[in-house]
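Asker: predicted model and sequence below, questions to follow.
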Amino acid sequence: MHTELLTALLTLVMGSFASQEHFQSFDDGVRPTAQQCCNSLEAVLVSSVILYPGSSGYTDQLGSYYSLDQATQRPACRIAPSTAEDVALIVKYATSSRCEFAVRSGGHMSWEGSSNIGHNGFTIDLEGLKLIELQDGGETLSIAPGLTWGEVYAFLKPHGLHTVGARSPGVGVGGFLLGGGVSFLSTEHGLGSDNVLDYEVVLSNGSIVHANKAERSDLFWALKGGSTNYGIVTRFLMPTMPLTQLWGGFLTYSANAVPQLYERMVKVTDQLKVDPRGLMIICTAWNPATKEHTVWALALYLAPHEYPSPLFDGLQDIAPIGGTTRVTNLGEILDEAGQALPKSQYSQWFTLTFKADAKLPWDVQLKGEDIFGDLESSDAHWEVLVQPMNEGMFSAGQKRGGNPFGLSRTHENLCLVMLVMVFWTNPEESALIKAKTQEYLKVSMDLARERGLLTEFIYANYASGTQNVLESYGEENIKKMRAVKEKYDPNNLLEVWKGGWKL
């Protein structure tokens, strides 16, 4: 849409607001109700679907959230814009009239309010923004935040291409990239956000701008870990890389194999400095049906070579119970990964990053028995998933203009990221289990700290809403992020955007 038309529409919107009794100026100390916000936006939006409680579309959108905690929130309406211009109209009105809202890309975060809101606001669901196209002769990919990574990969597969995206097909493009984004390609190419070449973003005043190395480079840097502070990104430009066949799959083990597996993971993480094309992830989980711990590992190599040396030396000596490793394509691995996580349950996550150690992850898993062992629920359970962070992840960000995460402060080439997930289905147990999960977080961090293993960095896409994610980036980076915030949203208008982590 041309700038002149957008300006005219904005004028129309603000004029229509001013003419209504309930839309007094913010200076009068009166703000519209969420329902009034929805009604006014419906009158002026050009190409958006507005859904109200009771409609099938509203119910379907809620049903597609990963966590029931998010799905049970009921905003006054859900707005699905299909153009950046409509996003701009919505943001302009919301920030001017102080209407509270949330934004949902894929809805894969677990904590309540991360990408949905209650009756006091409305939710912008970006599912209508589905643009995807190859550019520059296939060397770059333009993608909108309404896509899931499964849709992105399906588009790229016929071209024999891939990009640095999520490892589960249901994860949304937007949230993944604004939180950093750990990918199957990250040990070689860095985080997903390190690979963004350009952001198209709607700022708090409704303007649509681009941020890249050459244009608004300060905003470009900040958006790589920007959460909900700077604006709604309506398009990402990313590089592509050829990838057709690889080797990998899931291996299941008895709990007796856990010490050997974690020792092997530390060695694999060390060997990534020699060959960064591989990855090993270990998950230990409590099985409430059998009252035992189950164990699986994902081994992956971005070429069709089985157990390449020296990366996976010794892994074959640990006998699995079963496995699916084979030469295949990444799509099949993604489908397997998507099936590994429980769905349609209540869940709480938290994370910590620690110096590579073979003992801490299993000790954290066992601490779960002390914390959740007295639950009466028959299906409540927890999982501890661990994966490497290597020098390749640290250096890739610096080579591409830097990022806000402060990963170089760890002074460690070998780090592991832990994701702890707690699941249950009975809503009556929610308050108790959430309290126990916070206890579990404290116990886990204390254990890592006592052993001298805990590092500062908190990975946003795995974090609990109670964790101080932005503070973990370091004082210097936070100071710089705040300066960018002051420049592009000087009046903090985006405080009405709820969810995420705020500066």
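Answerer: Received the coordinates, thanks.

Asker: hey, let's count contacts and neighbours off CA atoms from now on
Answerer: Noted.

Asker: okay, and the residue lying closest to E292 once chain neighbours are set aside sits in which element?
Answerer: Leaving aside its chain neighbours, E292 sits nearest to W286 (5.9 Å; criterion: CA to CA, 6 or more residues apart in numbering). Secondary-structure assignment from DSSP states H and E places W286 in strand 278-287.

Asker: buried residues in the following helix or strand past that strand?
Answerer: Once strand 278-287 ends, the next helix or strand along the chain (criterion: DSSP H and E) is strand 292-301. Neighbour counts over strand 292-301 (16 or more other CA atoms under 10 Å) mark 293-301 as buried.

Asker: name the helices or strands packed onto the helix or strand just after strand 292-301?
Answerer: Next along the chain after strand 292-301, taking DSSP H and E as the criterion, comes strand 322-323. The contact analysis (3 or more CA pairs under 8 Å, 6 or more residues apart in numbering; DSSP states H and E) places strand 322-323 against strand 246-253.

Asker: okay, angle between the strand it packs on and strand 292-301 too, please.
Answerer: 170 degrees (axes from the mean of the first three to the mean of the last three CA atoms, to 10 degrees).

Asker: next up, a structure to set beside the first:
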Amino acid sequence: MASSPPIVEASLNAAVLCSKLSTALPGKVFLPGSLEYNSSVDSYFFRTAKQTPACILKPQSADEVEAIVKILAANPGVKFAIRSGGHTPNPCQSNVDNGVTIDLRGLKRIDKKEGQDGVLSVGTGAEWGDVYDYLENTGRGAVGSRESSVGVGGFITGGGLSFFAPELGFACDNVVNMEIVTSKGIVNANAHENTDLFRAIRGGQGNFGIVTRFDIKTHERNTYWGGGILYPDTTEDAQFQAWSDLKNGKYDPYAAVIQSYLYFGAQKAFMVSNNMVYLKHIERPTGLAGFENIQPQVPGTNTMRLDTTKNFALELQAWQPLDQYAVYVTTTIKLSPSVGKKINSIWREATNLISDSPNITSVLTYQQFPPQDKDNPNGMGLNASDELHKDHFIIIISIYWHEIKDSERIANTTKDAVNKMEAAAAEENALHPFKYINYAAFWQQPPSSYGQGAKDAAEEVSAKYDPYLLFRKQAVGFKYS
């Protein structure tokens, strides 16, 4: 008799596993058709991530996560996904078909860390808006997402780009301790214990274990200058000149700019936006003048003011397209006006090829590379002495559309565009191999861009904390090979 197709066998194995999990964790396992299951699937931000696992688990504690991990380890034929916020557009990253999805949003407690001034304990399932609400009236800020609905767990383990990046680096570099469920049990990882795991998981996402709690630094910060401005795309030359002026002077750690070139399919219009902050309580600082003074501006779109992280994050969240199909893709380049013009031209050509998709939105975004902390290296293989923050940028192309029939064509067009961008940057010796994992496309493998040293270290960490490679083989997501 012929063997069963792999997908059928996987479904049967997953169904049996879900039954075992239901016995071990009564009331925490939800099957297709249940209200809790449907609510979890529907809560993903993008349709591309709304998959159909055999069951969804909703643990409420690290001990329950540990029980789940032990059962998964005993059933090696079943894939599983780890979900905190569910903000990635990628399929098979924070959700999975015919497997098990661990929905960590029940782990969202936020408390001051006892005995450690300025340290906040945050459950992995909290959203950054929850953190900002907690800190709103304390005069302190946290290095977190610039959009309030992003989950804490995936954001930090992927690095984390924030409003504070030019001054304080990646969000993961502002963590002092992590509580992690490994296949060998619950451990704390920090600068003094399990230091190898602490380094590797910051940038390694779900390759080594499940983080259930982060103890993060907070910083004295109340209100600062920021907001957004929308311009016609005829301002491109002025936009790149503003970058050149900012980068060619003395490095300013307080100026953070997110520059996006946009195509709005509904209006059939190309535009430019700058969302920016200056991390001091100063109105109209000179550090952002090069961008704020660009003319013309679209009337009524200038929101620059003194405000809090909470409100800046809510403002950006309001621009986030929801419940659409989406693809992200990323690369890293050394920016100059000539490189930028080539990249913009390639993006516009690609956007025109897919502009017939109804109400499509296409975005090309430049973000400053954060400085690296030489005394607290993370797992992304970056060398502080390279000083990438002085002239390198993390680029993301993000496309949003409504009809599933356009998905393959749009993904292929986007893939072709980033390949052309990298070739153009390489011609000017401006291409860097690093791929930021939180912006990577499903076909990219960002851990492979971290370099051989980071890969070798990851292998050693896996052998030590996960000898049966539960997280490297059964957990979906980006891998080191």
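Answerer: On my side now, so go ahead. Predicted model only: the values in this text are computed from it and were never measured.

Asker: so how far is H108 of the first structure from V171 of the first structure?
Answerer: Look at V171 of the first structure and H108 of the first structure: by CA to CA, to the nearest Å, they are 6 Å apart.

Asker: hang on, I meant S395 of the first structure
Answerer: Separation of S395 of the first structure from H108 of the first structure (CA to CA) stands at 28 Å.

Asker: these two: which is more packed in?
Answerer: Of the pair S395 of the first structure and H108, H108 is the one with more neighbours under other CA atoms under 10 Å, namely 21 against 16.

Asker: spatially nearest residue to the more buried one (excluding sequence neighbours)?
Answerer: In space, and not counting its chain neighbours, H108 of the first structure is closest to Y66: 4.9 Å by CA to CA, 6+ apart.

Asker: and L185 of the first structure, by the same measure?
Answerer: Distances taken as CA to CA, 6+ apart put V164 closest to L185 of the first structure, at 5.8 Å, once the chain neighbours are dropped.

Asker: then T59 of the first structure?
Answerer: T59 of the first structure sits nearest to P53 (CA to CA, 6+ apart), 7.4 Å away.

Asker: what lines up with the one you found in the second structure?
Answerer: The pairwise alignment with the second structure assigns P53 of the first structure to P32, based on TM-score structural alignment.

Asker: what do you get for G146 of the first structure?
Answerer: Aligned partner of G146 of the first structure by TM-score structural alignment: G125.

Asker: next: G170 of the first structure.
Answerer: Aligned partner of G170 of the first structure by TM-score structural alignment: S149.

Asker: follow-up on the earlier one: and of the buried residues of strand 292-301 of the first structure, the nearest to L197 of the first structure?
Answerer: Minimum distance to L197 of the first structure across those is 25.7 Å, recorded for Y301 (CA to CA).

Asker: who's in contact with the closest one?
Answerer: 246-248, 277-279, 308 (CA atoms under 8 Å, 6 or more residues apart in numbering).

Asker: most neighbours among these, which one?
Answerer: G248 leads the contacts of Y301 of the first structure on contacts (other CA under 10 Å) with 29 neighbours.

Asker: contacts only, for that residue.
Answerer: 298-301, 306, 324-328, 333.

Asker: all helices for the stretch 51-200 of the first structure, in order.
Answerer: 56-63, 68-71, 84-97, 149-156, 173-178, 186-189 (DSSP state H, counting those that start in this stretch).

Asker: who's in contact with the second one?
Answerer: For helix 68-71 of the first structure, the external contacting residues (CA under 8 Å, 6+ apart) are 62-65, 110-116, 344-347.

Asker: kindly report the same for the longest one.
Answerer: Contact with helix 84-97 of the first structure is made by 1, 6, 9-10, 13-14, 23, 25-26, 31-32, 37, 41, 45-48, 81, 99-101, 202-208, 232, 234, 493-494, 496, as judged by CA under 8 Å, 6+ apart.

Asker: now the buried members of those residues.
Answerer: By neighbour count, with 16+ other CA under 10 Å, the contacts of helix 84-97 of the first structure hold 6, 9-10, 13-14, 23, 31-32, 37, 41, 45, 48, 81, 99-101, 202-208, 232, 234, 493-494, 496 as buried.

Asker: what about these, which are in strands?
Answerer: 48, 81, 101, 202, 208, 232, 234 (DSSP state E).

Asker: hmm, which two among those are most spread apart?
Answerer: Going by CA to CA, the pair spanning those furthest: F101 and I208, at 18.8 Å.

Asker: related to what we said a few turns ago, show me what contacts the match of G146 of the first structure?
Answerer: 84-85, 104-108, 151-153, 212.

Asker: again, but for A166 of the first structure
Answerer: Contacts of A166 of the first structure by CA under 8 Å, 6+ apart are 149, 173, 176, 181-184, 192.

Asker: hmm, back to that, now the contacts of helix 68-71 of the first structure: which count as buried?
Answerer: Here, 16+ other CA under 10 Å leaves 62, 64-65, 110-116, 344-347 buried among those.

Asker: kindly reformat the residues you listed as TSV containing distance to A88 of the first structure.
Answerer: Shown next, in TSV, are these (distance: CA to CA, whole Å):
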residue	distance to A88 of the first structure
L62	23
S64	25
Y65	24
S110	27
W111	27
E112	26
G113	22
S114	21
S115	18
N116	19
S344	32
Q345	34
Y346	33
S347	33
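
Asker: so which of those residues comes closest to S142 of the first structure?
Answerer: Distances from S142 of the first structure to these, taken by CA to CA, are shortest for S115, at 23.1 Å.

Asker: and that closest one, what's its match in the second structure?
Answerer: For S115 of the first structure, the residue aligned by TM-score structural alignment is S94.
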